[in-house]
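J.: Next comes the sequence, and after it the predicted model I'd like to discuss.
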Amino acid sequence: MTETLARADLLALADGDEERVFAAEVIAFLEEHHPPRTPADASWGTGPEALSLFHETTDEREREESRLAQGWQRTKWDAGFGWIAGPEAYGGRGLRPSFDRLYRAIEGHFAVPDMSPLRIGLGTISPVLVAHGTPYLIEEYAVRLHRGDLVGCQLFSEPEAGSDLAGARTKAVRTAEGWVLNGQKVWTSNGSFADVGLAIVRTDPAVPKHKGLTMFLVPMDTPGVEVRRIRQLTGGSSFAETFLSDVRLDDAQRLGEPGAGWRITNQALAGERRSVGDRSHELNARALGLLKVLAERVRRSDDPLIRDRWARLYVALYSARAQQVRMQATPEDRLTGAERAIDKVVVARTYRDLGALAAELLGPAFAADTGEWGTFAWTKWSLGALGFRIAGGTEEIIKTMLAERVLGLPREPK
């Protein structure tokens, strides 16, 4: 940072003397490597429309983005910022999770590479490895994920199970040499270039479904693993389907005890839901600004109904942001899972409502591409919003969980 005031603002994010010393170290490190980040431009007609909610690019470009993210992660590791809250025995700094949150808050103000390709490995896979993995699994996968050597993916969802992850049919059969996996997974982010997948599979079909699941780490180059990209409604291919055909794994690849997979899955999902909210609020704020200009351009900015809907979105957006900040400030051991579920539902609803207001303002131009900037591009936003109602757990499933487990309402009839 070149301005004293900007540095002071970043230091003000710290809580207490210990965090301020750490924040100063972080700022100096980031200043050495990257310039301050330029805020997203909400000016009408300027630059890319950027109204796709899911990352959509070529396979070659996605691999290049992963390479850049891994390079930056290695730089962070070498400087002591690659695993801030990680165990010191494995190369981490052993600091409280609040230091990791502080680092991410400061890093967000610098023009670092997009770290999305590493988010699953760092935010979903690594925490469950530390909590449930053997020293071998932590050293072989968690350390290498944080060092930037590996990219991770989730092998959870299945074609016939939907958000009912406990209904997984992919099975693992124990043999004298280890395990043999057969089945199909779907909606695999990073699937085409990931090095390792966290897979929930059925190991005991004779017990209730939640008790017959086991978690494995699957090297994606294992014989029998086949990945195929999925073409989406928007025309992009952000996800893949993964086929497991007689995939042989050593028992050392098992995470936790046989049958303990559901408990580990819930911990992993908490990280996924948190990441959905983490990256959404700036995107929503830019979209809200574009809608304001759009209302002016179509001469409906004085329409009381439009003004009311826009104001409601404004309040919803900043309420969601406040919920996210509150959640990030809560120690991990005090989070119940409900906070992240609420955040996911609120974010998905905001996406949907932003798209609905765009459709109201645009009329036929929402569905017919005239080539005008900021019009037809909203179609990709709304189609992507449908996907976010599924990502991290289907909206209906999460609402049912909140109703029954948080509000104490009667259970849904089966």
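T.: Cool, the structure landed.
J.: contacts and neighbour counts: CA atoms only from here.
T.: Noted.
J.: can you pull the contacts of L213?
T.: L213 makes contact with 166, 200-204, 258-262, according to C-alpha atoms under 8 Å, 6 or more residues apart in numbering.
J.: Count the neighbours of A365 for me.
T.: A365 has 18 neighbours, counted by other C-alpha atoms under 10 Å.
J.: What of the one 10 residues further on?
T.: Neighbours of T375 under the rule other C-alpha under 10 Å: 22.
J.: again, but for E65
T.: Counted with other C-alpha under 10 Å, residues neighbouring E65 total 17.
J.: I'd like the next helix or strand past the helix or strand harbouring it.
T.: For E65, the enclosing helix or strand under DSSP states H and E is helix 59-79. Next helix or strand after helix 59-79 toward the C-terminus (DSSP H and E): helix 97-107.
J.: for that next one, which positions count as buried?
T.: For helix 97-107, burial by neighbour count (16 or more other C-alpha atoms under 10 Å) applies to 97-103, 106-107.
J.: Now distance to A252 too, for the residues you listed, in CSV please.
T.: Shown next, in CSV, are the buried residues of helix 97-107 (distance: C-alpha to C-alpha, whole Å):
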residue, distance to A252
P97, 29
S98, 32
F99, 32
D100, 30
R101, 32
L102, 35
Y103, 33
I106, 38
E107, 36
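J.: Now stretch 55-72: buried residues?
T.: Buried residues in stretch 55-72, defined by neighbour count with 16+ other C-alpha under 10 Å: 56, 62-63, 65-72.
J.: Nearest to P223, out of those: which one, please.
T.: The closest of the buried residues of stretch 55-72 to P223 turns out to be R63 (C-alpha to C-alpha; 21.5 Å).
J.: does that closest one really touch F193, like I thought?
T.: Yes - using C-alpha atoms under 8 Å, R63 is in contact with F193, at 6.7 Å.
J.: circling back: just the ones in strands from the contacts of L213, please.
T.: 200-202 (DSSP state E).
J.: got another, please set it beside the one above:
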Amino acid sequence: MDFARVELGATDREFQERVRAFLAANVSDELLRAERATGDGVILDLHRAMGARGWLEAEATTVDEGGFTAIQKRIWDLERRRLGLPLERWGATMMILQAVRQYATPELLDEVLARVYRGEALFSMGYTEPEGGSDIATCKTRAARDGDGWVINGQKMFTSGANICQYVFLLTNTDPAGKRHRNLTMFLVPLDTPGIEVQRLQTVDDDSTTITYYADVRIPDRYRLGEVNDGWAVLSGPLAAEHGAVDSADAGLTDITTMSNFGMAMAISADLAVGLATADGPDGRRSLNDDAVSYRLGRAHSRIEAALSTPSLFGRVAIAQAMRDIAPELMDVLGGAAALASSTPGALADGEQGPEYLYRWAPLVGIYGGTIDVFRNMIAQHILGLGRPTYVAPTK
């Protein structure tokens, strides 16, 4: 692993200054608190301001297309993270955008690309269904031909952001009697289409997600992505990106796995715990002087560093599992006050850095895009070549 320091040239320093000036002028504590109250994963006014300045198009395009260089993209990433900006909806849109650009018709691209770049359109993921869980290929949401268009009926779970996004990247079944994975078709469906109902759900970590219902939703064929019954090929790119099953960029400046930003939030909580442990207690003693406390905090930091240094699917599992293990450890080390939410008098931390928030967040990180066990099976089967897992008892 290369830990070399990147020295910024004059152009990149000027870019960093422009980014910091833009964020300083457009981001406030009030905006961040308002977003955290909704859990929507985006600050819409800020997002549109980024689009108006050309930041979104530059992030979403290559250098050859006029986009950011590798160093500029890393600066852009880090400066937003430094302020704790919510990027979930834009991150999902970026994953889906690669498939839209590859498979959409010119007519559909004309409709959506400029809107995405201006910050006026976001995409949500419409994969999971109530009966399917992580096995999204069991899709029962039906899309049936109707003249020159389609009629869609069904239901999706965890279509996060559908309450504020403009399109849903929707997985449908177009041949119920067809072969598994060869009976699926992808659509980019406008969420203001009649027949779509969005039900918002608050999650235990103060985030939000949605259930979406589709009742005789009629759309023109131009919203289809790729060929009929070839939806798995369309979905494979965004799915691999969400799973973290992609290689890091050659420049070596990007995250080495998906969810690294979540791992950094965990590191911030662990640093906060160390800071609190070094403070003098009511009896004048520091809890860090206790060998058990220093050992457990040291072990937590070692786990975090190892997780953040682990690539691909392995890193995704390492980060999610480390968070589940470390969050209760930090709370136990810090004592009863660590169980208080940040808005509660006597809480140890404000915002999302406290151990109590990390504890509530950890189980959800372990199911984003599929459970930890699903990813362990993917590693075993597709990387280690150990064969398909067996989920039923053998017959006698």
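T.: On my side now, so go ahead. All figures in this text were calculated on a predicted structure; none of them were measured in a lab.
J.: Dump the ones in strands among the contacts of L213 of the first structure to a markdown table, plus neighbour count.
T.: A markdown table is the format used below for these (neighbours: other C-alpha atoms under 10 Å):
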| residue | neighbour count |
| --- | --- |
| I200 | 28 |
| V201 | 29 |
| R202 | 26 |
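J.: would you turn those into TSV with distance to R352 of the first structure?
T.: Listed next are these as TSV, based on distance: C-alpha to C-alpha, whole Å:
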residue	distance to R352 of the first structure
I200	30
V201	33
R202	35
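J.: Pick the one among these closest to V151 of the first structure.
T.: Using C-alpha to C-alpha, the shortest approach to V151 of the first structure within those belongs to I200, at 18.0 Å.
J.: And the closest one? What does it align with in the second structure?
T.: When the second structure is aligned by TM-score structural alignment, the residue opposite I200 of the first structure is L171.
J.: Tell me how far its match lies from N153 of the second structure.
T.: Going from L171 of the second structure to N153 of the second structure by C-alpha to C-alpha, to the nearest Å gives 11 Å.
J.: tell me, what's touching these two both at once?
T.: Common neighbours of L171 of the second structure and N153, using C-alpha under 8 Å, 6+ apart, are T141.
J.: for the stretch 51-200 of the second structure, what spans make up the helices?
T.: Along the stretch 51-200 of the second structure, counting by DSSP state H, counting those that start in this stretch, helices occupy 55-60, 70-82, 88-103, 106-117.
J.: which stretch among those comes nearest D146 of the second structure?
T.: Shortest distance between D146 of the second structure and the helices of the stretch 51-200 of the second structure, using C-alpha to C-alpha, is found for helix 106-117: 19.3 Å.
J.: Please identify the buried residues of the closest one?
T.: Those would be 108-109, 112-113, 115-117, for helix 106-117 of the second structure by 16+ other C-alpha under 10 Å.
J.: Scan the first structure for its longest strand.
T.: Counting by DSSP E, the longest strand found in the first structure is strand 239-249.
J.: That one - contacts with which helices or strands?
T.: Contacts defined by 3 or more C-alpha pairs under 8 Å, 6 or more residues apart in numbering; DSSP states H and E place strand 239-249 of the first structure against strand 179-185, strand 225-230.
J.: list the contacts for W310 of the first structure?
T.: By C-alpha under 8 Å, 6+ apart, W310 of the first structure lies in contact with 288, 292, 357.
J.: Kindly recompute the last result at 10 Å.
T.: For W310 of the first structure, the contacting residues are 288-289, 291-292, 295, 301, 304, 316, 353-354, 357, by C-alpha atoms under 10 Å, 6 or more residues apart in numbering.
J.: do D114 of the first structure as well
T.: D114 of the first structure neighbours (C-alpha under 10 Å, 6+ apart): 65-66, 68-70, 72.
J.: Quick check: the match of I200 of the first structure touching F187?
T.: Yes - using C-alpha atoms under 10 Å, L171 of the second structure is in contact with F187, at 6.7 Å.
J.: Which residues are in contact with each of the two?
T.: By C-alpha under 10 Å, 6+ apart, the residues touching both L171 of the second structure and F187 are 126, 143, 231, 234.
J.: what's around the second one, how many residues?
T.: For A143 of the second structure, the count of nearby residues is 26 (other C-alpha under 10 Å).
J.: all helices for the stretch 201-350 of the first structure, in order.
T.: Ranges of helices in the stretch 201-350 of the first structure, per DSSP H, counting those that start in this stretch, are 261-278, 281-297, 304-329, 338-362.
J.: any idea how far E32 of the first structure is from the residue mapped onto G370 of the second structure from the first structure?
T.: For G370 of the second structure, the aligned position in the first structure is occupied by G393, per TM-score structural alignment. To E32 of the first structure, G393 of the first structure is 40 Å away according to C-alpha to C-alpha.
J.: Look at the two and report which has more neighbours.
T.: For G393 of the first structure versus E32, neighbours defined as other C-alpha under 10 Å are more numerous around G393 (22 against 10).
J.: related to what we said a few turns ago, E7 of the second structure: which of the shared contacts of L171 and F187 of the second structure is nearest?
T.: The closest of the shared contacts of L171 and F187 of the second structure, once distances to E7 of the second structure are taken by C-alpha to C-alpha, is V234, at 39.2 Å.
J.: what residues are up against the closest one?
T.: Residues counted as contacts of V234 of the second structure (C-alpha under 10 Å, 6+ apart) are 96, 98-100, 102-104, 171, 184-187, 225-227.
J.: Show me what it lines up with in the first structure.
T.: By TM-score structural alignment, V234 of the second structure lines up with I264.
J.: Flag every buried residue along the longest strand of the first structure.
T.: Quick answer for strand 239-249 of the first structure (16+ other C-alpha under 10 Å): 239-244, 246-249.
J.: Dump the residues you listed into a markdown table; add distance to P48 of the first structure as well.
T.: A markdown table is the format used below for the buried residues of strand 239-249 of the first structure (distance: C-alpha to C-alpha, whole Å):
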| residue | distance to P48 of the first structure |
| --- | --- |
| F239 | 23 |
| A240 | 26 |
| E241 | 29 |
| T242 | 32 |
| F243 | 36 |
| L244 | 39 |
| D246 | 45 |
| V247 | 43 |
| R248 | 45 |
| L249 | 45 |
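J.: Nearest to A365 of the first structure, out of the ones in strands among the contacts of L213 of the first structure: which one, please.
T.: Checking those against A365 of the first structure with C-alpha to C-alpha, the nearest one is I200 at 43.7 Å.
J.: Just give me the neighbour total for K156 of the second structure.
T.: K156 of the second structure is flanked by 24 other residues according to other C-alpha under 10 Å.
J.: Also the one 10 residues further on?
T.: By the criterion of other C-alpha under 10 Å, Q166 of the second structure has 21 neighbours.
J.: Same check on the one 4 residues further on?
T.: Here the count is done by other C-alpha under 10 Å, and L170 of the second structure has 23 residues near it.
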